[in-house]
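Q: after the sequence you'll find the predicted model.
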Amino acid sequence: MTTALPPAPNLVRPYNISWFGCDFMTGEIIAELPSLRLSGSLDRRLGEYTSATFDLILDRAPSNWWAATQPGRAMIVGVWDGAPGWAGYIPPRTRGSSSTVSITASTIEAYLDRRFTGTLAYTQTDEALIAAALLGVAQAGLSCLDVDAPITGTLRDRTYADSDDKTVYSALTELMGVEGGPEWTIDPVWNSGRTGFRLLARVRKKIGVQDASPQAVFSMPGPVTEYAAAESYEDGKGATRVLATGNGEGDQGRATSDLYQSPLPGWPVYEYRFSPSSSITSKTVLNGHASQAITEMAGGTTSWTMTARASRAPHLGTEWSLGDNVRLSVTKGISPGHPEGVDVVARALGWSLDPAADTISPILVEGG
């Protein structure tokens, strides 16, 4: 994320996205796809995969469009402001008598759900090394994938058995979900010759920049057209007593965490039991999941959503990125739900961009 000053209020910067069809194995560009049309929005989530749909208009497509969109062999990459901002490999494609070809692309995180961990075992090993080893399984079959996972200083025990049929994606999801677990994401970047792209898997304690006074400010009045704060104490979103469970059946055979209680006084008892992974047998690991859950759920959850005019809002990729802190500022007296106004700094754990509608929606979590 850059440290550039926020744009002038009247500056309009639309997202003009150039699309490229690439070899998924090497990342090399096969063809530019100027007639590729996005249907709906592009989405990103930290440590999760999303999908997008496209239509390729054939009478304006390059002659090698077939190879540039071949399911399983190709990925598409979107570039704006000179930098790649979204990439997805292509599982399905539909073509026939229509003059358009329908394509669905899933972000690269989804590929990890098609690779299995095999048998791996780690004792008191830095969590970044465990994550790097899991990503290395996928890297062995995808030559354009690079791994950037500096040591975090947190040691963990993990065992993965091939017979558990656990995917790399589910193993990384579980590791990220433990208390203080490492975050991860996969970003497209230009290769050294700018003839294609590399896929950079990053592992950090926290992805992005968590500035207490971020320069990316979404304001209302201003580019923000609507916002909402969803407050919930529903099952799975609020609890005062948490138990994490693992492998086995019945009280004697099932691995469980300690029972974690909320430190907040005055609340009725709300119980929550969950299984972060059926293959976990370590009480220490389960305790980590339960401790994280009670920390997040004791007071309930609040998630902020907003919709802003993308061309007038802080620009994605240059002024803020996935995992960064951003600010939502709502002037006092204009919002019925918050008559006192809003001034909240929260992490963007996801985003949704619709260039055609000129809208962008950061997905914000306070204290995330």
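A: The structure has been received and is ready for your questions.
Q: CA only for contacts and neighbour counts going forward, please
A: Fine.
Q: now for L322, how many residues are close by?
A: 23 (other CA atoms under 10 Å).
Q: equivalent analysis for I108, please.
A: 27.
Q: quick check: it touching P91?
A: No: between I108 and P91 there is no contact under CA atoms under 8 Å: 11.1 Å.
Q: what sits in contact with each of these two?
A: Listed contacts common to I108 and P91 are nil; contacts here mean CA atoms under 8 Å, 6 or more residues apart in numbering.
Q: quick one, helices of the stretch 1-150 of the chain?
A: 65-68, 127-139 (DSSP state H, counting those that start in this stretch).
Q: which positions within stretch 21-41 qualify as buried?
A: Using 16 or more other CA atoms under 10 Å as the test for burial, stretch 21-41 gives 21-33, 35-38, 41.
Q: can you give me the end-to-end distance of it?
A: Between the opening and closing residues of stretch 21-41 we find a distance of 18 Å, counting by CA to CA, to the nearest Å.
Q: mark which of the buried residues of stretch 21-41 are part of strands, please.
A: Per DSSP state E, strands hold the following members of these: 21-23, 29-32, 36-38.
Q: okay if I get those residues as JSON lines plus distance to Y260?
A: As requested, those are arranged in JSON lines below (distance: CA to CA, whole Å):
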{"residue": "G21", "distance to Y260": "49"}
{"residue": "C22", "distance to Y260": "49"}
{"residue": "D23", "distance to Y260": "48"}
{"residue": "I29", "distance to Y260": "51"}
{"residue": "I30", "distance to Y260": "53"}
{"residue": "A31", "distance to Y260": "55"}
{"residue": "E32", "distance to Y260": "54"}
{"residue": "L36", "distance to Y260": "51"}
{"residue": "R37", "distance to Y260": "50"}
{"residue": "L38", "distance to Y260": "46"}
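Q: one more structure, for comparison:
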Amino acid sequence: MTVVTWLGCDLVTGRIVEELPDLAPSGTIGALLGAYTSATFRLPIPRAGHGAAPRDWVAATEPGRSMIVAVLAGQPVWAGIVLVREGGTEATLSLACVTLEGYLDRRYVGDHTWTGQDEASVIAAGLAGDATSIEGIGLAVDAPATGTLRDRTYLATDDKTVYSALRELMGVQGGPEWTIALGWTDATQTAVSKTLRVRSRIGYPSTTPTAVFTTGTASAVLSAVGSSDARYTYREDYSSGSGANHVMATSSGEGETRPQSAPARADSLFGAGWPRYEHRYSPSSSITVQATLDAHAASALGILAFGARILTIVGRADAYPVLGTDWGVGDDIGYDLVGHRHIDGLTGVARAIGWDLDPLAGTVAPILLTPGQDVIS
């Protein structure tokens, strides 16, 4: 039985158009810090009889105008813009959605020159304004100053989307993080609010978080209330794209005209006898300042130097800690786990930079950031 309530809402106002109790996702729904995700759904639409389609299902699922909202434990936790609606002879409708962050990839940046300006209250908010100030989706912007000043120039002729510009800004070393947060517009809970939030860090840091996932047989080093009945896997990966100790960031151009960073190197690994593993990538197509590329390379090295160490946890969505109530994107969460790989227990704290929710199975999997990684990876 699903643990989620599904709503079809007006995209701009957030007003609930219709509840969609028989809506079924084709897989999981998810969220990532500073990124969009997608999902597909099936909606039964028999013309009459038991299980007949909701009265206003057409308006509640109109492509480009509506959004599907998932409510868990009374809180909106996911919203996806309906982009594709397909149906015909059969009594089933298929829907394809992208989360609200995807709208920013449909709006383009204008002409801007910022010199020594705050990265959040001026630059990020200014970029967001290109998507929200005129004919937007009713997205509020919450971007207080972080105190970090940066130089940025954008040209409308570069055809850069607001999404890609915000991603690039977040990707620079120490760049501001952003997400789109959901809530209710008021106590009546008849409309969903949408807020683009920009901070030096999204979410709450803690060395002793109150949200803790447990296997139910762990050593209880961390205090937990209730039981998420978690299962876990731990993966170590130094394959291409996951591990490297010599990194260069590049931009547009060819040969000697191509801007590129100085190599960012993990000298401690070379000193310990490691061979070189190289990685080159382009964080953006229009960066011309080497210092900016150097910062991107340094950031990528921090992610790749020791390879990926990926802890995957899957727990009950309807038990403590509950997504949207006890924890959310950007928060530090705890884990207290026991398995054949870690018979003495695996305990610690990690940052949740996203999540995957399986409404039909009733499970949630936080996407955890391991030490040395970066949120943009």
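A: Okay, I see it. Computed from a predicted structure; not experimentally measured.
Q: longest strand anywhere in structure 2?
A: Counting by DSSP E, the longest strand found in structure 2 is strand 342-358.
Q: residues in structure 1 aligned with it?
A: Using TM-score structural alignment, the residues of structure 1 aligned to strand 342-358 of structure 2 are 338-354.
Q: any chance of the helices of the stretch 1-150 of structure 1 in JSON lines, with distance to T225 of structure 1 too?
A: Listed next are the helices of the stretch 1-150 of structure 1 as JSON lines, based on distance: least, CA to CA, whole Å:
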{"stretch": "helix 65-68", "distance to T225 of structure 1": "38"}
{"stretch": "helix 127-139", "distance to T225 of structure 1": "39"}
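Q: which one of these is the most hemmed in?
A: helix 127-139 (a mean of 21; mean count of other CA atoms under 10 Å).
Q: who touches that one?
A: Against helix 127-139 of structure 1 from outside (CA under 8 Å, 6+ apart): 112, 115-117, 122, 145-156, 158, 168, 171-172, 175, 181-182, 201, 203-204.
Q: which of these fall in strands?
A: Among the contacts of helix 127-139 of structure 1, the members found in strands (DSSP E) are 122, 145-148, 155-156, 158, 201, 203-204.
Q: now list the buried members of those residues.
A: 145-147, 155-156, 158, 201, 203-204.
Q: what's the counterpart of E179 of structure 1 in structure 2?
A: Alignment note (TM-score structural alignment): E179 of structure 1 maps to Q173 of structure 2.
Q: OK, contacts around that match?
A: 295-296, 298-299.
Q: closest to L269 of structure 2 among these?
A: A298 (15.1 Å; CA to CA).
Q: counterpart of that closest one in structure 1?
A: That one, A298 of structure 2, aligns with S291 by TM-score structural alignment.
Q: average distance between whatever helix or strand that match lives in and structure 2?
A: Element membership of S291 of structure 1 [criterion: DSSP states H and E] is helix 283-297. Helix 283-297 of structure 1, aligned to structure 2 and superposed, deviates on average by 1.3 Å (mean CA distance after the TM-score superposition for structure 1).
Q: how about S282 of structure 2, what's its match in structure 1?
A: Using TM-score structural alignment as the criterion, the counterpart of S282 of structure 2 in structure 1 is S275.
Q: shouldn't that match be in contact with G248?
A: No: between S275 of structure 1 and G248 there is no contact under CA under 8 Å: 11.1 Å.
Q: which SSE is the spatially most distant residue from the centre of structure 1 in?
A: Checked against the mean C-alpha position of structure 1, the extreme residue using CA atoms, centre = their mean is Q252, at a distance of 37.4 Å. Q252 of structure 1 belongs to helix 250-253 when elements are defined using DSSP H and E.
Q: and that helix, how far from the chain's centre?
A: For helix 250-253 of structure 1, the gap between its own C-alpha mean and the chain's C-alpha mean amounts to 36 Å (CA atoms, centre = their mean, to the nearest Å).
Q: can you check stretch 57-73 of structure 2 too?
A: Computed by CA atoms, centre = their mean, the chain-centroid distance of stretch 57-73 of structure 2 equals 20 Å.
Q: that one aligns to what range in structure 1?
A: Stretch 57-73 of structure 2 maps onto residues 65-81 of structure 1, going by TM-score structural alignment.
Q: between the two ends of that stretch, how far is it?
A: One end of stretch 65-81 of structure 1 to the other measures 24 Å (CA to CA).
Q: is it true that L328 of structure 1 touches V342?
A: Yes: applying CA under 8 Å as the test, L328 of structure 1 and V342 come out as touching, 7.0 Å apart.
Q: let me see the contact set for the nearest residue to N64 of structure 1 once chain neighbours are set aside.
A: Leaving aside its chain neighbours, N64 of structure 1 sits nearest to A31 (7.0 Å; criterion: CA to CA, 6 or more residues apart in numbering). By CA under 8 Å, 6+ apart, the contact list for A31 of structure 1 reads 20-22, 62, 64-65, 68.
Q: if we use 7 Å, what do you get?
A: Contact analysis of A31 of structure 1 by CA atoms under 7 Å, 6 or more residues apart in numbering lists 20-22, 68.
Q: what does it align to in structure 2?
A: By TM-score structural alignment, A31 of structure 1 lines up with E18.
Q: equivalent analysis for G96 of structure 1, please.
A: Using TM-score structural alignment, G96 of structure 1 lines up with G88 in structure 2.
Q: how deep is that match tucked in, by neighbour count?
A: Neighbours around G88 of structure 2, by other CA under 10 Å: 7.
Q: re the thing from before, can the ones in strands among the contacts of helix 127-139 of structure 1 go into TSV with extra columns for distance to L264 of structure 1?
A: Shown next, in TSV, are those (distance: CA to CA, whole Å):
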residue	distance to L264 of structure 1
Y122	36
L145	45
D146	43
V147	40
D148	39
L155	29
R156	29
R158	32
A201	38
V203	33
R204	30
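Q: rewinding a little: which of L328 and V342 of structure 1 has more neighbours?
A: Taking other CA under 10 Å, L328 of structure 1 and V342 do not tie; L328 has more neighbours (20 against 17).
Q: does that one count as helix, strand or coil?
A: strand (DSSP: H, G, I helix; E, B strand; the rest coil).
Q: structure 2: matching residues for the helix or strand that comes right after the helix holding Q252 of structure 1?
A: Downstream of helix 250-253 of structure 1, the next assigned helix or strand under DSSP H and E is strand 260-261. On structure 2, the counterpart of strand 260-261 of structure 1 by TM-score structural alignment is residues 264-265.
Q: what of stretch 199-210 of structure 1?
A: The aligned range for stretch 199-210 of structure 1 is 194-205, by TM-score structural alignment.
Q: surely L264 of structure 1 is within a helix?
A: No: according to three-state DSSP, the state of L264 of structure 1 is coil, so it is not within a helix.
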